[in-house]
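> just a sequence and a predicted model for now, questions to come.
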Amino acid sequence: MSLIKPFAGLRPAPGRATEVVAPPYDVMSAAEARAMVEGRPWSFLHISRAEVDLPADTDPYDAAVYDQARANLAAMLEAGVLVRDPSPRYYVYRLTLGGHRQTGLVVTASVEAYRTHRIQRHELTRPVKEDDRVRQIEALNAQTGPVFLVHPDVPAIDRAIEEASRGAPEVVTKAGDGVDHELWSVTDPDAIARLTAAFEALPALYIADGHHRCAAAARVSAARRGHAVSASTGASADYFLAVTFPAAEVQILAYNRVIRDLNGLEPNAFLDRLAAAFRVARSADPVVPAGHGEFGLYLDGRWYRLTIDPAAIPREDPVGRLDVSLLQERLIGPILGITDPRRDERIDFVGGVRGLDGLTERVDSGEMRLALTLYPTAIEDLIAVAEAGALMPPKSTWFEPKLADGLVSHVLD
């Protein structure tokens, strides 16, 4: 079973992409999704967030939501808004946001490779979210949300993708998120064979984002096979929709924290406790950490710079040396009493794309008591954690730009 395969994608009919493509389903609230579909009857959110077409109090995991998604997909097919390509192919996918550009390949990737850790993971999954993705795939008989993969930088792959993206793209659009999305089809059999062989030579691919979609695809594959290990027959359910990018091109932004209270401490006592674990200095300006081991604290309208002694960072531990781990082990856990940030409602996470205003506004409003800024996790650290068979702490990475939903989907034959 090859690591990747071409496939006949389901995508917007020519000229319809702008009406269809949408931001990924899991980066918005239900209210935001409802606002986004106003005046957009063909938005892919009618499939990926089908509760927008049901009463506002509908549970997003209600069976009616999946039934609605199935009906909406059927309507888009009947109207000719979505069409399926006539033959298997790869797709070159380029995203541009401001001065950042990354170009990857849309593929179907092997469930067997995921099961045997050739496609390596770094994150735990939650059963409720896995169940949601399983039900969505089964309702649509399709995978509509691509998994974001990263592959090692290989000149031969870079050249093949560059060659395939020469000339005008078939699709140029935005997904309502300010990102330019461009798509090319790779239909030449020799180009397909070269790409397949080049990826087959790789030791591993790495999941950047989409662990629940991978896990759900594996469950669907196993269910359709009737046992836990897929046979090597190449059935479409034995592969999952993915986009893979070279490691050097992906962009990770900081994933900052906001905390609801000081765990019963007065501000001065809290700062005294910090001084035992960090070098603490007032800052006249907002603190955007410039390197590992440096953090910003916003409390009572003031900014502080927190710094760890470099000698105290466990450089040989791929998880322990992460800034998210250092902050959790030195401050969030022992001082603020939040030992399980996955479940504790006193902590929330703010992706770097929302900027410092997204932090300070929540503190100044009184909703949260303090904010913490971090230096972004490096892609090399993510790969090191995955290769060690370890797990990243929750909310360690925020990848930007985000992949669009609805640009290409994978139908299960």
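That came in fine, so what should we check first?

> please make it C-alpha for all contacts and neighbour counts, starting now.
Fine.

> count the residues that sit near the closest residue in space to G234 that isn't next to it in sequence.
Nearest non-adjacent residue to G234, counting by Cα to Cα, 6 or more residues apart in numbering: M1, 6.4 Å away. A total of 17 residues lie near M1 under the criterion other Cα atoms under 10 Å.

> now swap in the one 5 residues further on and tell me
Summarising burial for P6: neighbours were counted as other Cα under 10 Å, giving 20.

> residue contacts, the residue nearest to G234?
When contacts are counted by Cα atoms under 8 Å, 6 or more residues apart in numbering, M1 touches S110, E112, S232, T233, G234.

> which of those are buried, as a PyMOL select command?
Here is the PyMOL selection string for the buried members of those, based on 16 or more other Cα atoms under 10 Å:
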select buried, resi 110+112
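
> can you list the contacts of M1 in a markdown table and add distance to V172 and secondary structure?
What follows is the contacts of M1, written out as a markdown table (distance: Cα to Cα, whole Å; DSSP: H, G, I helix; E, B strand; the rest coil):
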| residue | distance to V172 | secondary structure |
| --- | --- | --- |
| S110 | 29 | strand |
| E112 | 34 | helix |
| S232 | 37 | coil |
| T233 | 36 | coil |
| G234 | 32 | coil |
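
> one more to weigh against that first structure:
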Amino acid sequence: MAKIIPFKAVRAPKHKANLVPSRSYEDYDFRDLEAQLAYNPFSFLQIINPGYKFHKNVSGAERFQLVKNRYLEFKEDKTLIQDEQPCLYLYKIKTRNNSFCGIIAGTSSQDYKDDLIKKHEDTLEKREQLFTQYLKTVGFNAEPVLLTYPDNDQIATTLEKIMQLPAEYEFTTTDRVSHFLWVVNEENLISSIQSYFQDLGSVYIADGHHRSSSSNLLTDQLARENPEHTGKEPYNFFMSYLIPESDLKIYEFNRLVKDLNGLDKESFLMKLDKWFRIENRGAELYKPSKKHHFGMYLDGDFYSLYLRKSIYEFTDALSSLDTQILHKIVLEPILGITDLRNDKRIEYGYGKHNVIKMKNLIDEGEFSVGFSLIPVTIEEMKAIADAGLTMPPKSTYIEPKLRSGLTIYEF
């Protein structure tokens, strides 16, 4: 019984819709960020990078307060305006190869607690606490959590009907991605959409585990501080973008390791031989195409590694996940990497050309060995979430990647 609610979004007026939203802050390299800050005074980056105004790097509580100040200035200048009534928002993203369409809505922290919003990744407590402090100071959330739900004909038909109407926003960004936003403010239509989602049962976090867990922590904090807490306050919900499973695109992360943990090439291959049937593919660019098959690049050669299933023990959904297999029988026991998040000897890469990039980095001596995998499937992701298990870090690279500041949710 997944609950969604309409909310009064804070967003740009139509004539500035292409100027305010930005990609996630981490997506920008230094030159890109500087250009955006120098030449677009309306970019949401101005809010989340408030030190730029003072030519100073700021962090922690000082930065959080300045973010709030910049946000209030954007509202005072009417660069951001709050809708007068609670709405749902239909948001369509169209790239060169894919199209994504879903609903931006408030989702329930109680559903998160009750595991109706299911998780498949671990979160870092330090990062959770920091982001909770940020949310409490600034009083808004500007980037939705990406949730996915089983394909549903009633929802799909309803969204198609809405898209027959003119969009409130329609613009294309410099990365050649087109964005469309429809404002859904008719009460009967909102009620229908809510009832369809209530009939779904569970929904799944695709991207945004730290955002959702921090929002849940904020709910608990503000509830304790509010003697008249009812459970209906805005802080009991967090902004999400809900799309059907068929729209979700999941890509793999490859693994690159800086050294062989003191082993020479032959000794390393002999240790791998216990677990894999190994074939040297030479200069042939090899990418795995089946579950439990892995690609490896080492010392100028590509290898295929086929798991010896007769000796590997499959016990649950997690144990059959390729990223978990690689961690448990190669990265940890052979290469000595126990902390996949923080060990500086391992890095991750994604993208369709990443095997070539992996080869180049190893040929240049920056890394010693690289492993390529096939993408995790939505069925694997759901099975792990349903079992209450968590994937190793960097198991999935998921699209769509959402923009900050398109719609803003205030607590």
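Happy to help now that I have it. Please read these numbers as outputs of a predicted model, since none were measured by experiment.

> just the TM-score for the two chains, thanks.
Here the TM-score for the pair of chains, by TM-score structural alignment, normalised by the length of the second structure, is 0.92; 410 aligned residues with a Cα RMSD of 2.5 Å.

> now the most centrally placed residue in the second structure. Nearest residue, chain neighbours left out?
In the second structure, the C-alpha nearest the mean C-alpha coordinate belongs to D207, at 2.9 Å (Cα atoms, centre = their mean). Distances taken as Cα to Cα, 6+ apart place L146 nearest to D207 of the second structure, at 5.0 Å, with adjacent residues excluded.

> for I362 of the second structure, same thing?
Nearest to I362 of the second structure is S368, by Cα to Cα, 6+ apart, at 5.6 Å.

> doesn't D299 make contact with that neighbour?
Yes: when contacts are counted by Cα atoms under 8 Å, S368 of the second structure is listed as touching D299 (7.2 Å).

> pretty sure F268 of the second structure is in contact with G262, am I right?
No: F268 of the second structure lies out of contact with G262 (Cα under 8 Å); the separation is 9.3 Å.

> settle it for me: which of the two has more neighbours?
Neighbour tally, F268 of the second structure and G262, criterion other Cα under 10 Å: the higher count belongs to F268, 16 against 11.

> residue in the first structure matching the more buried one?
In the first structure, the residue matched to F268 of the second structure (TM-score structural alignment) is F270.

> residue contacts, I311 of the second structure?
Counted by Cα under 8 Å, 6+ apart, I311 of the second structure has contacts W275.

> so what does S236 of the first structure match up with in the second structure?
Per TM-score structural alignment, S236 of the first structure is aligned with P234.

> burial count for its match?
Counted with other Cα under 10 Å, P234 of the second structure comes out at 15.

> grab the nearest non-local neighbour of it.
Per Cα to Cα, 6+ apart, closest to P234 of the second structure is F411, 4.9 Å.

> what segments of the second structure are helices?
30-39, 45-48, 60-76, 109-113, 125-138, 153-162, 187-198, 209-225, 265-273, 322-326, 354-363, 378-386 (DSSP state H).

> mean per-residue distance, the shortest one versus the first structure.
Once the two structures are superposed, the average separation between helix 45-48 of the second structure and the matching residues of the first structure is 2.5 Å (mean Cα distance after the TM-score superposition for the first structure).

> circling back: distance of the match of F268 of the second structure relative to E200 of the first structure?
Look at F270 of the first structure and E200 of the first structure: by Cα to Cα, to the nearest Å, they are 53 Å apart.

> repeat that for R101 of the first structure.
On the measure of Cα to Cα, R101 of the first structure and E200 of the first structure end up 25 Å apart.

> same question, E19 of the first structure
From E19 of the first structure to E200 of the first structure the distance is 36 Å (Cα to Cα).

> how many neighbours does V411 of the first structure have?
20.

> show me what contacts it?
So V411 of the first structure contacts A8, G9, L10, N141, A142, Q143, S236 (Cα under 8 Å, 6+ apart).

> quick check: closest non-adjacent residue to the first one.
Leaving out its chain neighbours, the residue that sits closest to A8 of the first structure by Cα to Cα, 6+ apart is P88, at 4.1 Å.

> residue in the second structure matching the one you found?
By TM-score structural alignment, P88 of the first structure lines up with P86.

> just give the number of residues close to that match.
19.

> tell me how far it lies from V369 of the second structure.
For P86 of the second structure, the distance to V369 of the second structure - Cα to Cα - is 53 Å.

> residue contacts, A17 of the first structure?
Per Cα under 8 Å, 6+ apart, neighbours of A17 of the first structure: V171, T173, L407.

> compile these into a markdown table and extend it with columns for distance to G296 of the first structure and neighbour count.
Shown next, in a markdown table, are the contacts of A17 of the first structure (distance: Cα to Cα, whole Å; neighbours: other Cα atoms under 10 Å):
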| residue | distance to G296 of the first structure | neighbour count |
| --- | --- | --- |
| V171 | 41 | 19 |
| T173 | 37 | 20 |
| L407 | 38 | 27 |
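
> format these as CSV; extra columns: distance to V385 of the first structure.
What follows is the contacts of A17 of the first structure, written out as CSV (distance: Cα to Cα, whole Å):
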residue, distance to V385 of the first structure
V171, 36
T173, 35
L407, 31
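
> out of those residues, which one sits closest to L183 of the first structure?
V171 (5.1 Å; Cα to Cα).

> tell me the counterpart of the closest one in the second structure.
Aligned partner of V171 of the first structure by TM-score structural alignment: Y169.

> mutual contacts of S368 and D299 of the second structure, please.
I362.

> comparing these two, which residue is more hemmed in?
Each of S368 of the second structure and D299 has its neighbours counted (other Cα under 10 Å); S368 has more, 20 against 12.

> neighbours of K75 of the second structure, how many?
By other Cα under 10 Å, neighbour count at K75 of the second structure equals 15.
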